[in-house]
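> need a structure here:
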Amino acid sequence: MSIQLRRNFVPNNRRLQVVSSGGGTQSVCMVVLIYLGALPKPDLIVMADTEREASNVFEYHEKYVKPLCDEIGLEYVVIKKSDWVKNDITLASDDDAVLPGFFTEYNGRTPKGDLGKQPGYCSSHWKVEPIRKYLNNRFGERELTKRGVDFWIGMSFDERSRVKYPAGKWQKRYPLFEAEILREQAIQIVKDFGLPEPPRSACWMCPNRHDDEWVWMRENVPEDFEQACKFEKQLQAGFDWLYLHKSGVPIGEVIFTSKPKQVDIFDQFCDTGMCFV
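Reported below is the predicted structural model:
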């Protein structure tokens, strides 16, 4: 299989080139394109394990993605969040600062009876921060400050509003966006290569799930759904105004209403743009 990109992606090899894998469709597409030589080979791939990732995501990567990286000598590192940061559901420095964007009664209800939603910062503290600390520890903070690091993020061409280019030591690059690859094209590239469509990367307790995704989890990965039910009860022991579902009903009691459809991942994305890709 050969792929010619519409526009070439050219990295600055004076800087450390790191694929920051979110574990989802676009991240898998980047690996396929690297394997095929359509994208240049980075220095390494790093994926942060939030320790709440949906079971099928790591199963997919272990079976399909890691062997491709091993074959071309591309290091693929998975780091545990808890090895690098103390932040969990709340900030380590503030037990009242809840990081995931759960649904909350504090904002009142919409005319349809749905709860409002609080901002989500878990992606920044569970993924970005651990990866930066890992890289500083491995390569040396002084050396990386001097050299600089480019994070390859899997935003596609239809995600313009999520693409940002902050300057400084830690910079973001978007190979799929810069090559003008749409998300549906990324999925097709993976499928044409011969791999199954990757599961969406999301924690099993992530509130950014549509009803059909909750139903799929309940029916196909019941252990993850059970974990979500137990988690919500534990969460509400300290924050009884927070819920996993917009209805404000415990997730195990929700009567899901949506019908199977193409999931739109862009209507409730995280603030850092790290999740789902």
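> Could you use CA atoms for every contact and neighbour count after this?
OK.
> Work out the gap between stretch 98-113 and the centre of the chain.
22 Å (Cα atoms, centre = their mean, to the nearest Å).
> Buried residues of stretch 35-46, list them for me.
Neighbour counts using 16 or more other Cα atoms under 10 Å place 35-36, 38-42, 44-46 of stretch 35-46 among the buried residues.
> Same question for stretch 152-160.
152-158.
> So which of these belong to strands?
Trp152 (DSSP state E).
> before we move on, the earlier item: from the buried residues of stretch 35-46, which is closest to Ile131?
Val46 (7.1 Å; Cα to Cα).
> For the closest one, give me its contacts.
Contact analysis of Val46 by Cα atoms under 8 Å, 6 or more residues apart in numbering lists 18-21, 76-79, 131.
> Kindly report the same for Val28.
Contacts of Val28 by Cα under 8 Å, 6+ apart are 65, 190, 198.
> run the last query once more with 10 Å
Contacts for Val28 (Cα atoms under 10 Å, 6 or more residues apart in numbering) come out as 21-22, 34, 60-61, 64-65, 154, 186-187, 189-190, 195, 197-199, 277.
> Could you list the residues in contact with the strand or helix carrying Asp150?
For Asp150, the enclosing helix or strand under DSSP states H and E is strand 149-152. Surrounding strand 149-152, the residues in contact under the criterion Cα under 10 Å, 6+ apart are 11-21, 27, 30, 42, 45-46, 128, 132, 135, 168-176.
> switch the cut-off to 7 Å
Residues outside strand 149-152 that contact it (Cα atoms under 7 Å, 6 or more residues apart in numbering): 15-20, 169-175.
> what's the farthest-apart pair in those?
Among the contacts of strand 149-152, Lys169 and Pro175 lie farthest apart (Cα to Cα), at 18.7 Å.
> Alongside the first, I'd like the structure of this one:
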Amino acid sequence: MEQMHVISLGAGVQSTTMLLMAARGEIEPKPKYAIFADTGWEPLHVYEYLKWLEKEAAKHGVQVIRVSNGNIRDDVYDHLRGDKKRIASMPFFTLDENGEKGMVMRQCTQEYKIAPIHREVRRLLGVGPRGRIPEGAVVMWMGISLDEIERMKPSRKKWMEHRFPLIEKNMDRVACTTWLRRNRYRVPPKSSCIGCPFHDDIAWLELKRNNPEEWMEAVYFDRKIRNLPKLKGQAFLHRSCVPLEEVDLSENQGTLDLFANECEGHCGL
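Have a look, this model is predicted:
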């Protein structure tokens, strides 16, 4: 079986730069496929940019494939109504009756990002769910830049190895945006779910100011998750464990951008 190179596409700055560099022959060998795992709850501007990127990549012989394991927001609502017994948990912040804060175990990246991509790779190889794939048959390109080196992780699959072309090129996020502008490409927006708990206050404030409809989606979602079934305590999107619409986003609350630390190289790249 010929080794297959595939791009894990998050449609953010880093993975977009990596894809376009490969398409233009600046990183070799050029992959035939770039796979975008759609959680169903990305901001509208991400989907708009992705449409352009699909066309641009196709000009250079790279096919962008969208895959999905459902709509993460709708699945939570179905669970709350009792129509869905199990969901992949999101990393909600929790507050118990004693005032202790915690965090829900995160399963969403695995089930809405990683698993659909791996399933599509098997389809492209023509190998079923239980079929054996030779060791090292797939090289998955990950859009992790030099300033995110802590996110580099080896593949857990023997048949897949991870490659980090931006690290190889000594490129950080600034270098990626510089490359995009130098080549007259529009810099893509950050890709992540509208209601991702890993948003920092800057991201929440930007959403509130620039995308009021999506902000209200997140506010409504935050209200609905307050008393999730089988969860001890209340759930919140904001790490302060305050209802999202009540958070003072203009104040420095000592927050960190958890997104980069927790995404495992699949979300928001």
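> mind listing the strands for structure 2?
Going by DSSP E, structure 2 shows strands at 4-9, 33-38, 63-68, 93-95, 101-103, 138-142, 160-163, 234-236.
> Could you dump those strands into CSV and include distance to Gly131 of structure 2?
Shown next, in CSV, are these (distance: least, Cα to Cα, whole Å):
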stretch, distance to Gly131 of structure 2
strand 4-9, 17
strand 33-38, 21
strand 63-68, 20
strand 93-95, 39
strand 101-103, 37
strand 138-142, 15
strand 160-163, 14
strand 234-236, 40
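> so which of these comes closest to Glu206 of structure 2?
Comparison of the strands of structure 2 against Glu206 of structure 2 by Cα to Cα identifies strand 234-236 as nearest, at 18.9 Å.
> For the closest one, give me the average deviation versus structure 1.
Its aligned residues in structure 1 lie a mean 0.7 Å from strand 234-236 of structure 2 after superposition (mean Cα distance after the TM-score superposition for structure 1).
> elements contacting that strand?
Here strand 234-236 of structure 2 touches strand 93-95, going by 3 or more Cα pairs under 7 Å, 6 or more residues apart in numbering; DSSP states H and E.
> tell me, the strand it packs on lands on which residues of structure 1?
The aligned range for strand 93-95 of structure 2 in structure 1 is 103-105, by TM-score structural alignment.
> which residues are contacting the matching stretch?
By Cα under 7 Å, 6+ apart, the surrounding residues in contact with stretch 103-105 of structure 1 are 115-118, 241-246.
> From the residues you listed, list just the buried residues.
115-118, 242-246.
> Which among the contacts of strand 149-152 of structure 1 count as buried?
15-20, 170-175.
> sorry, back to before: pick out the most distant pair among the buried residues of stretch 152-160 of structure 1.
The distance between the two most remote of those (Cα to Cα) is 16.6 Å, for Trp152 and Asp158.
> Remind me what the longest helix along structure 1 packs against, helices and strands.
Longest helix in structure 1, counting residues (DSSP state H): helix 222-238. Judged by 3+ Cα pairs under 7 Å, 6+ apart, helix 222-238 of structure 1 is in contact with helix 211-220.
> Average separation of the helix it packs on from the aligned part of structure 2, please.
Mean deviation for helix 211-220 of structure 1: 1.3 Å (mean Cα distance after the TM-score superposition for structure 1).
> buried residues in that helix?
Buried-residue list, helix 211-220 of structure 1, by 16+ other Cα under 10 Å: 211-215, 217-218.
> Which of the residues you listed sits closest to Ala54 of structure 1?
For these, the nearest to Ala54 of structure 1 is Met217 (9.0 Å; Cα to Cα).
> mind listing what that closest one touches?
224-225.
> what's the answer for Lys55 of structure 2, then?
By Cα under 7 Å, 6+ apart, Lys55 of structure 2 has no neighbours at all.
> What is the equivalent residue in structure 1 for it?
Match for Lys55 of structure 2 (TM-score structural alignment): Pro67.
> measure its match to Pro207 of structure 1 for me?
The gap separating Pro67 of structure 1 from Pro207 of structure 1 is 32 Å, by Cα to Cα, to the nearest Å.
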